[in-house]
Every structure is written in C-alpha cells, then in structure tokens.
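> the following block contains a protein sequence and its predicted model.
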Amino acid sequence: MAEDDAFTEHRPLLFTIAYEMLGSAADAEDVLQESYLRWSAVDPATVEHPRAYLVRVVTRQALNHLRTVRARREEYVGSWLPEPIRTSPGVSEDAVLAESVSMAMMLVLETLSPAERAVFVLHDVFGYTHGEIAASIGKAEVTVRQIAHRARKHVHARRRRFEPDSGAAREVVERFLRAAATGEIQALMDLLAPDVVVIADGGGKATAVRRPVTGRDGVAKFVLGLARNGTMAARIEQAAYNGMPAARFLTGGALDWLVAFEIRDGRITGLYGMRNPDKLHRADAVHALDRGGHQPWKL
C-alpha cells in the first residue's frame, strides 16, 4: 500500500525526531506505532507531501508522550541516562546529527520543557522554520521564536564539545581499557581530562553508582576499583552508541553493561555507563538515523 511505502521510506527520519524528543528508543517506537495508526486512517491522495505530514504527526505524538513521562523520570532511582542506541558509522559523518544524539546533548535536552525541546530539535537539528514548527505544535510563530531563543540560549550554555566516533577516538578507548585492566594508573590518568565525569544508570535494577563521579583522581580510583573487583573482567567489544565510541561488556555471552565515551582533544571527558536491563535489551539492534534534506511542510 502507498501509505506503507511512505511510512517505511521516512521511518529513519521519524524515529530520529521521536528519539531526540524523548530520549528513549522504546518510547520512540511507541510514538511511531501510534503515528502509523493515524497515518493509515488517512487517504494518501489527500496528502500532497507525505513526509511533511508524517513529521507533524510524529512531533505531536512525541510531545504528548513526553509530557506523560516527565513525572516518571522525576521519580527515577539514581542518575537517569537516555536509552543508548547503537548507531552506524555513517552517523559520525554528520556532525550535527552526531552531537544531537550524544549522551551529553540528550541530557541537556532533558532539562528543557517539552515545547522547548520540540522547537530546538526541529529548528536547530532538522532545520525547520519557526513558521513550520508553529503549524506543527499549534502555537503562534512569534511564540515559537521566543521559545527557540530561550531553548538555544539554555542549550548553548550547557553543551559539551566532543569528538564523534572515529578511529582515533576508538584508539583512546582501547588504551583506556588496557590501562584499567592492567592497573596502570598513570596511563589511565593521562587519558582523563581534568573535568572528566562518570554517570551510571542502574535504574534501581542493577548495581551502579547513583551520583556522578567527577574529576580525574576520583574517576581513576573509581575505574580501578571496578577493575579490581572483577566488574571489568567480562568480554569486551567496541562499538558505537549515540554517535560515540563505546565498549560493550558481556558476561556469559549476554550484554551486562555498556559505556559510551565522550572524548575531546584526545582525552576522555565523560563516561556514560548503562546497566539498567530495561534499557539494554534492545542494545544489539543498529538504528538507522536520518536528519533528511529539509523540505517545507506545504500543508
């Protein structure tokens, strides 16, 4: 059917929008399912630009979903991290896309209001105009401009510069893992930036430090402690998650936890560890992400 073809064609773009607005692959999939049901009830012949129409539907569904999950996240046990998504090498080739799905940026987006998040994502990441966004979220264009200014100021004050997944970044990760395994503290310290931070998400369902660990000394001691107690003794695979180099720790062939590395100027500035099993059981699937070439709504 034509509607199936259109939805399938634009699915990577729609998933990327929903994920960036929600920080959860599971929630993004729910939004896409709801959006597909709405799309399937529409006569395709009445829609001149299917992609624009679908983006608007997904945006509205994601906004509704985001408002319902915010209260749940406020009651979260320990530090909350976005659900990690395994990404293809091509993501790192688009600097805007790689930054927009990075753990650090997703955490900044989490501090925005739902409307601010939607406007920032659609305008600064996907390139839609204020007028187009206004038509999508049901607000006046002047209001959207004000929201965009407020959101951009907030994000730019808190964003962390990083290097996307690359051969050089993976080499840094490899050296880090080797230094941790062998207990070479000086080699470890040399790889850590002075302001490095560790954030771990266990969700109250797996052991994880509940508060961020900051600073080179604290992080080095924390990592070496994990190595000594055998936590890092699992089989390790390198991969890419959220456009960042990452390490997968497998025990008995099953993914036990994963760490995404934020790297700047050859040093590690952030380690984002996921142990919450609810956020790991889809971690093997590679997600196709797409910002798409901008096309006007014309609805």
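Now that the structure is in, tell me what you want to look at. Residues are numbered from 1 along each chain as shown.

> CA atoms for contacts and neighbours, from now on please.
Noted.

> can you give me the helices for the chain?
Under the criterion DSSP state H, the chain contains helices at 2-22, 25-40, 50-74, 95-101, 103-110, 114-120, 130-137, 141-158, 167-182, 185-191, 216-228.

> need those in CSV (columns: mean neighbour count and distance to H281).
Formatted as CSV, those follow (neighbours: other CA atoms under 10 Å; distance: least, CA to CA, whole Å):
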stretch, mean neighbour count, distance to H281
helix 2-22, 20, 17
helix 25-40, 18, 10
helix 50-74, 18, 19
helix 95-101, 20, 19
helix 103-110, 22, 18
helix 114-120, 24, 27
helix 130-137, 19, 33
helix 141-158, 16, 30
helix 167-182, 17, 23
helix 185-191, 17, 30
helix 216-228, 18, 23
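
> okay, pairing it with this:
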Amino acid sequence: MGSVRAGTAEAADERRQLVNVAYRLLGSVTDAEDAVQDAYTRWYGLPQDRQEEILSPGAWLTTVTSRICLDLLGSARARREQYVGAWLPEPLPDRTEWNHSAGADPTGPADPADQIVLDESVAMAFLVVLESMTPAERVALVLHDIFRYPFAEIADVLGRTPAACKQLAASARRRVGVARAPVTGTGRAEVVRRVKEAWETKDIAALVGLLDPAAVMTADGGGLVGTVLHPVEGGARIAQYMIAIADKAPGLELLERSVNGVPGLVARRAGTVVTVAAFDVSDERVTRIWAVRNPEKLRPWTQQAGGNH
C-alpha cells in the first residue's frame, strides 16, 4: 500500500483536481497547467525514500501547486502593470456545446480546459472579484471555501498560523459578499438571447433597455487586437459601442454559448472565434459585460470551434 508505485499512481490521479485549484487561483488555463506541471516535476524529482514518507501525495501536490500559484500571483501584479488595457481571466468553453455528435477522442490527451469543473466558482463575475484580493486572501478563500481544505493545511501553504488564514478567508469573503446572488440560468439565458438579437438587428433602443443604466463593459485585447483600453460605463454608451462594432465588422456571427458555465455570447468571423463575452445580470438587465478578445486567451475556443463541423 505504501509502495512508490501506489504513490505514483495516486499522484497521477490528482492532475484534474490540481488544474481546478490552479485555474481558480490564477484565472489562466495556461498558467494553471504550467503550475501543475512544475508541481509534478518536483514530485518526480523527490528521492524514493522521501516519496515513501509522504502519506498523501495528493495533499503534498496541492500544497506545492498552491505555493507555486502564490508566487505567480505575487509576480503577476507587476506583469499586469505592463499589460495593455484591462486584464481579464481566461474564459472557459463547454466542450459539449461545440461537439454534439462525435466529440473529442476520449483516449487522446485531455485539454487542461476540459478538466476544469464549470460551477459558480469559475463564473467570470467571481473570478474578477478574486482578482481584487491579495494573493494570500485568494489562496485562503479558494482552498477553504471552494475545496474545503482545513485552515491547518492552508497555514502550511501560506506560512501563517491557522488563525491568520481564517482571518484572510473572512476578509476575502467580505469582498465576495458585496456580489449579489446570480440570476437563475434560464433568466440569464433569456436576457443574453435578447441582447444577441438586439445586437444582430442593431436595435440600439432595445439594447439600452436590456442594459442597466450603470452597466460597465470591460474588454481585454492584450494589446494584440484593437479594443477599448478602459471600461465603457453606462448602458447608453455601451449600446452605442456595441452598434459601432457591428457596423465595423460585417459578417460577424454571434453564438449563444456557455462562458465559464454561465450563458454568454461568442463572436465568430470566418470560422474563427474573435470575442468571448461573459455577462452579469440583475433584475433582468445586464450589469456587467466582460469581453475577452486577446487571441492568446481564446485558443481553447478556436480549437473547439474548429472541431465543430
């Protein structure tokens, strides 16, 4: 039972869980996969006797992955200052919506994005709130509230006392607490559908009616494609901007697709996904739009779209 082979097999089985933890901590599939790969490199680099001493390879790997993410979160702040425009988390597709018939080869290597469980803890609204936290708050909240790790184990990740970690999670929770409970899936889907229809028909009055007067739209082009560098504030201004985009991009195809498990819109041009938009909805009106246009963050979407013949 305590053999290295059993421990190695147990370690390999943890990959999905680790990718889920790392994505919620980092907001990037690519960075999450890199962090998990780094953790495995460290695991396989341990001497045999050291591996045998580790009673739970999964707990060891989670601790190491979380520490790697903590370091990355610290350096990410400096990197984001050089980022062109707003930085948004990397959006996740739902593979089942793209490949209805054949689907992907189940025996092939799993795409990291496909290993991430789509639940409320990956909704864009929640990930954006996580971005406002300190790295330590984010780690404490994600590990405790989402993955149910005890504060004694989180203390080992953060190098603080369990009591201090409990305080960090409470502080993080207060930031999340200001967010409202999300609208039900059906209500949200209906609002997003109406936005799509109004956008396609360039009905500015209908768009203004669907947008909260205090709505905010944030776009992320990463300096690689043209987009607004600062958030667009106010329903009327957002509606005007959306109509201007439609005028400038003939042939744009809008699709209703889940974005991080929540109803959203995908814009495709000549078969290539060019924008993924996530929405926050309250009282049947859109309060926030997050539009990801950075092509580096849309790779999982381009792969999915390419497989949907």
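Ah, there it is. These numbers were taken from a predicted model, which means no experiment stands behind them.

> need the TM-score from the superposition.
Scored against TM-score structural alignment, normalised by the length of the first structure, the superposed chains reach a TM-score of 0.83; 278 aligned residues with a CA RMSD of 2.5 Å.

> on that earlier part again, kindly reformat the helices of the first structure as CSV containing distance to P89 of the first structure.
Listed next are the helices of the first structure as CSV, based on distance: least, CA to CA, whole Å:
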stretch, distance to P89 of the first structure
helix 2-22, 15
helix 25-40, 19
helix 50-74, 25
helix 95-101, 10
helix 103-110, 17
helix 114-120, 25
helix 130-137, 30
helix 141-158, 26
helix 167-182, 10
helix 185-191, 23
helix 216-228, 27
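
> A285 of the first structure is nearest to which of these?
Nearest of the helices of the first structure to A285 of the first structure, taken as CA to CA: helix 25-40 at 10.7 Å.

> that closest one maps to which residues in the second structure?
Mapped onto the second structure using TM-score structural alignment, helix 25-40 of the first structure spans residues 29-44.

> that stretch vs the first structure, mean deviation?
When the first structure is overlaid, stretch 29-44 of the second structure sits 0.9 Å from its aligned residues on average, using mean CA distance after the TM-score superposition for the first structure.

> any idea how far that stretch is from the chain center?
On the basis of CA atoms, centre = their mean, to the nearest Å, stretch 29-44 of the second structure sits 18 Å off its chain's mean C-alpha point.

> OK, contacts around the residue lying closest to R159 of the first structure once chain neighbours are set aside?
Spatially, and ignoring its direct neighbours in sequence, R159 of the first structure is nearest to M105 (6.2 Å; CA to CA, 6 or more residues apart in numbering). By CA atoms under 8 Å, 6 or more residues apart in numbering, M105 of the first structure lies in contact with 99, 159-160.

> distance of M105 of the first structure from A98 of the first structure?
Between M105 of the first structure and A98 of the first structure the computed distance is 10 Å (CA to CA, to the nearest Å).

> who touches the aligned residue in the second structure for L280 of the first structure in this structure?
Correspondence of L280 of the first structure to the second structure, assessed by TM-score structural alignment: L298. Residues near L298 of the second structure by CA under 8 Å, 6+ apart: 90-91, 273-276, 292.

> identify the residues contacting the counterpart of W257 of the first structure in the second structure.
Taking TM-score structural alignment for the superposition, W257 of the first structure sits opposite T275 in the second structure. T275 of the second structure sits next to 266-268, 291-293, 298 when contact means CA under 8 Å, 6+ apart.

> at 6 Å what do you get?
Residues in contact with T275 of the second structure, defined by CA atoms under 6 Å, 6 or more residues apart in numbering, are 266-267, 292-293.

> try V198 of the first structure
Per CA under 6 Å, 6+ apart, neighbours of V198 of the first structure: 212-213, 270-271.

> could you redo the last one with a cut-off of 10 Å?
209, 211-215, 218-219, 222-223, 259, 261, 269-273 (CA atoms under 10 Å, 6 or more residues apart in numbering).
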